[in-house]
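In: Need the 3D shape of this:
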Amino acid sequence: MKIFDLVRPGRSIIRPQAESRMEYGPLLLLHDLAMYFADANLALHLFDEAQTAQQEFAAYEYSGVAREDTRKEVMPAVPGCMLNRAPHMHSRSFLYALDNIHNYLQILSKMAGVPPAITDLKTEFEQVFGGNLKPVRNSAHHPEDRVRGLKTNEKPIDIQPSAFMAFGSDTTSVHTGSIGGPGIANEVLRNGNRYGGLLADGTYGEVEVSAATMAACQDVLQQVFDAFIWTNSDFDWVVYPYHVAIMGKEQVAAYANAIKKTVVPS
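Out: Alright, predicted model coming up:
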């Protein structure tokens, strides 16, 4: 199993004063970002394992050389139909974990006092998926609509030619030929690891379930973590506006470093 880790530069962060005592600080969101990133990492591992099991089962089924007396030894413990569904299940888990990360980045980028770079990093995260992450997630979450060729508001989808062209012999699907014409599918895995389907705008969209996707997300999220000023104390440091106004951000960080309670990213 390949592990994609995130380096947390400290235990807590220096942040501006919260507008309300009930306001959740960015540290909580950063904690959850790391949690959902771990979910995506695990989902990718389970996806790869499921694909291997599926391929081994297919090789056995079509080999024609297995003897009856060895069948129980090589046959999987679960039916083939379940093995065939496992890659789809884990690819959806991968997709949902990444969508959760995107939602957290959207909220984090709008919080008062967070580093300005967070907004650009949110955009960079979106560009990893070419704008497909949210639309593909929406379709995955509403298969009862997509399989009927409908948007979530029950309006019909104007299916585009590109959606028909997306489905070929390298595709495994749940439903084919059921909406708008032959070749349209509700949920597919193209080329083995591209999870996709019909989108609400009538086009086809997909997200690659791969180590390359994880690495690209890892790069963006590490920059998100590094954008904050971290401290090794047990609690968030609340920096009041007048402190920043008088001292400036660099001076606040220098003071925190001087008393050996912070780690400031380079």
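
In: hey, let's count contacts and neighbours off CA atoms from now on
Out: Fine.

In: The residue nearest to residue 116 when sequence neighbours are not counted: neighbouring residues, count only.
Out: Excluding its sequence neighbours, the residue lying closest to residue 116 (C-alpha to C-alpha, 6 or more residues apart in numbering) is residue 109, at 7.8 Å. Neighbour count for residue 109, taken as other C-alpha atoms under 10 Å: 19.

In: I figured residue 109 was touching residue 118, is that so?
Out: Yes - with contact defined as C-alpha atoms under 8 Å, residue 109 and residue 118 form a contacting pair (5.4 Å).

In: any shared contact partners between these two?
Out: When C-alpha atoms under 8 Å, 6 or more residues apart in numbering defines a contact, no residue borders residue 109 and residue 118 alike.

In: quick one on the thing from earlier: ok, now which ones touch the residue nearest to residue 116?
Out: By C-alpha under 8 Å, 6+ apart, the neighbours of residue 109 are 116, 118, 119, 122.

In: Out of the residues you listed, which comes closest to residue 30?
Out: Top of the list for closeness to residue 30, among the contacts of residue 109 and by C-alpha to C-alpha, is residue 118 at 11.6 Å.

In: Strands of the stretch 101-250 of the chain, start to end?
Out: Listed in chain order, the strands found in the stretch 101-250 of the chain under DSSP state E, counting those that start in this stretch are 171-173, 188-190, 194-198, 204-208, 229-231, 237-239.

In: and among those strands, the most buried is which?
Out: strand 194-198 (a mean of 27; mean count of other C-alpha atoms under 10 Å).

In: Need the residue closest to the centroid of the protein.
Out: residue 98 (1.3 Å; C-alpha atoms, centre = their mean).

In: tell me the SS of that residue?
Out: helix (DSSP: H, G, I helix; E, B strand; the rest coil).

In: thinking again about what came up before, now restrict the contacts of residue 109 to buried residues only.
Out: 118, 119, 122 (16 or more other C-alpha atoms under 10 Å).

In: Check the gap between residue 126 and residue 141 for me.
Out: 19 Å (C-alpha to C-alpha, to the nearest Å).

In: Looking at those two, which one has more neighbours?
Out: Neighbours per residue, other C-alpha under 10 Å: of residue 126 and residue 141, the larger number sits with residue 126, 18 against 13.

In: so who does the more buried one touch?
Out: 102, 133.

In: Recalculate using a threshold of 10 Å.
Out: Taking C-alpha atoms under 10 Å, 6 or more residues apart in numbering, we find residue 126 in contact with 99, 102, 105, 120, 132, 133, 134, 217.

In: Before we compare anything, build this one as well:
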Amino acid sequence: MFIVELTYPGTWLDYEDDEWSWEMRKLVQMLENPLTEACLALALFEQQRAKPRDKPDREQWEEDSNRRREIEKELEAELNVDPFDPEDRQELYSSVERELRLEKWESGELPKQYSHRLIFMHAKSFLFAVDRIEKILGAIAEKDGVPDEVVEAKDAFEDIFPDLRGVRNTVAHIEDRGRGLDHRKEDLDLKPVQNRLVNAPGGGALILESLNGNEFGSTMSDGHYGEVEISLENIVKVCECIQNVIDALEWSGPQMHYPR
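Out: Reported below is the predicted structural model:
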């Protein structure tokens, strides 16, 4: 796991307005938690991405088949199954499958639907972490008296993730986007999409929570398909933006370092 670092030139901000200094220092240090979460989400995302895809395993298939037969024999007597009654046979089959699944889950094996969603969960954790960073940077840049370098750092961050807000809003309002509605709850005008997963040059494709390599994407409220790249390269750029904000301010006292 790659750990990013920040250096504070001092412990407190050195400005005449104490209230301004206190609020600014609080905002700057608020960036640490979402930066930490973005790093952790990236590590967990890459961990899931590196796992080999499930492939047919003959040994496991044979083991499951044998266990099915054992469970079937146990349940036939318990359920008093009529071997010539289709409904009885179907009930037996369903009971055997459920019993086998329960045994697997109790042994620690995740259901496929659970394991499949893990990488999406980490992708969304990354998305919301960097979204929080963007919002905090925006609040910092809006304060009166901030140096120009702070605004430049905020703008540089937005250049890293140009589709961040649109993708994040779709994830947060999946109930609307999933029905083909924009932020006004009007019908989406779906724009053309062409990538490795979708080829819709004429538009009309609604895409929700898609992973294209390390790009997490969704159709945004304006009908365009947007993506957010989940990568170490982007984490490094984010860290540089935050460090530039820190360095643009006047500090006093002993240096501080992140993480501790």
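
In: And for the residue nearest to the centre of structure 1, nearest residue in space, chain neighbours not counted?
Out: Per C-alpha to C-alpha, 6+ apart, closest to residue 98 of structure 1 is residue 40, 6.6 Å.

In: Help me confirm that the one you found is found in a helix?
Out: Yes - counting by three-state DSSP, residue 40 of structure 1 is located in a helix.

In: Counterpart of it over in structure 2?
Out: Residue correspondence to structure 2 (TM-score structural alignment): residue 40 of structure 1 is matched to residue 38.

In: Neighbours of its match, how many?
Out: Neighbour tally, residue 38 of structure 2, other C-alpha under 10 Å: 29.

In: pretty sure it contacts residue 235?
Out: Yes - Residue 38 of structure 2 is within contact range of residue 235, at 7.6 Å (criterion: C-alpha atoms under 10 Å).

In: shared neighbours of the two, anything?
Out: 126, 130.

In: which residues does whatever residue of structure 1 lines up with residue 148 of structure 2 contact?
Out: Superposed on structure 1 with TM-score structural alignment, residue 148 of structure 2 falls opposite residue 116. For residue 116 of structure 1, the contact set (C-alpha under 10 Å, 6+ apart) comprises 109, 110, 227.

In: Enumerate every residue touching residue 13 of structure 2.
Out: So residue 13 of structure 2 contacts 20, 21, 22, 23, 24, 25, 246, 249, 250, 251, 252, 253 (C-alpha under 10 Å, 6+ apart).

In: That one corresponds to which position in structure 1?
Out: By TM-score structural alignment, residue 13 of structure 2 lines up with residue 13.

In: any idea what sits nearest its match, other than its immediate chain neighbours?
Out: Residue 13 of structure 1 sits nearest to residue 230 (C-alpha to C-alpha, 6+ apart), 4.2 Å away.

In: same deal with residue 95 of structure 2?
Out: Using C-alpha to C-alpha, 6+ apart, the nearest residue to residue 95 of structure 2 is residue 75, at 8.0 Å.

In: wait, is the one you found part of a helix?
Out: Yes - according to three-state DSSP, residue 75 of structure 2 belongs to a helix.

In: how deep is it tucked in, by neighbour count?
Out: 17.

In: cool, and the one 3 residues further on?
Out: Using other C-alpha under 10 Å, residue 78 of structure 2 has 9 neighbouring residues.

In: cool, and the one 10 residues further on?
Out: Counted with other C-alpha under 10 Å, residues neighbouring residue 88 of structure 2 total 16.

In: Against residue 48 of structure 2, how distant is it?
Out: Where residue 48 of structure 2 is concerned, residue 88 of structure 2 sits at a distance of 41 Å (C-alpha to C-alpha).

In: Repeat that for residue 217 of structure 2.
Out: 18 Å.

In: residue in structure 2 matching residue 79 of structure 1?
Out: Aligned partner of residue 79 of structure 1 by TM-score structural alignment: residue 111.

In: Contact partners for the aligned residue in structure 1 for residue 159 of structure 2?
Out: Structural alignment (TM-score structural alignment) places residue 159 of structure 2 against residue 127 in structure 1. For residue 127 of structure 1, the residues meeting the contact criterion (C-alpha under 10 Å, 6+ apart) are 121, 133, 216.

In: let's see it at 7 Å
Out: Residue 127 of structure 1 makes contact with no residue under the criterion C-alpha atoms under 7 Å, 6 or more residues apart in numbering.

In: residue in structure 1 matching residue 215 of structure 2?
Out: Using TM-score structural alignment, residue 215 of structure 2 sits opposite residue 194 in structure 1.

In: shouldn't its match be in contact with residue 209?
Out: Yes - with contact defined as C-alpha atoms under 7 Å, residue 194 of structure 1 counts as touching residue 209 (6.0 Å).

In: since we're on residue 249 of structure 2, how many residues are nearby?
Out: For residue 249 of structure 2, using other C-alpha under 10 Å, the count is 20.

In: Put the buried members of the contacts of residue 126 of structure 1 into a PyMOL selection.
Out: In PyMOL, a selection of the buried entries from the contacts of residue 126 of structure 1 looks like this (16+ other C-alpha under 10 Å):
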select buried, resi 99+102+105+132+133+134+217
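
In: where do the helices sit along the stretch 101-250 of structure 2?
Out: 112-142, 148-160, 164-172, 174-177, 232-248 (DSSP state H, counting those that start in this stretch).

In: wait, which of those is closest to residue 105 of structure 2?
Out: helix 112-142 (10.6 Å).

In: ok, average deviation of that closest one from structure 1?
Out: Helix 112-142 of structure 2 differs from its equivalent in structure 1 by a mean of 0.8 Å after superposition (mean C-alpha distance after the TM-score superposition for structure 1).
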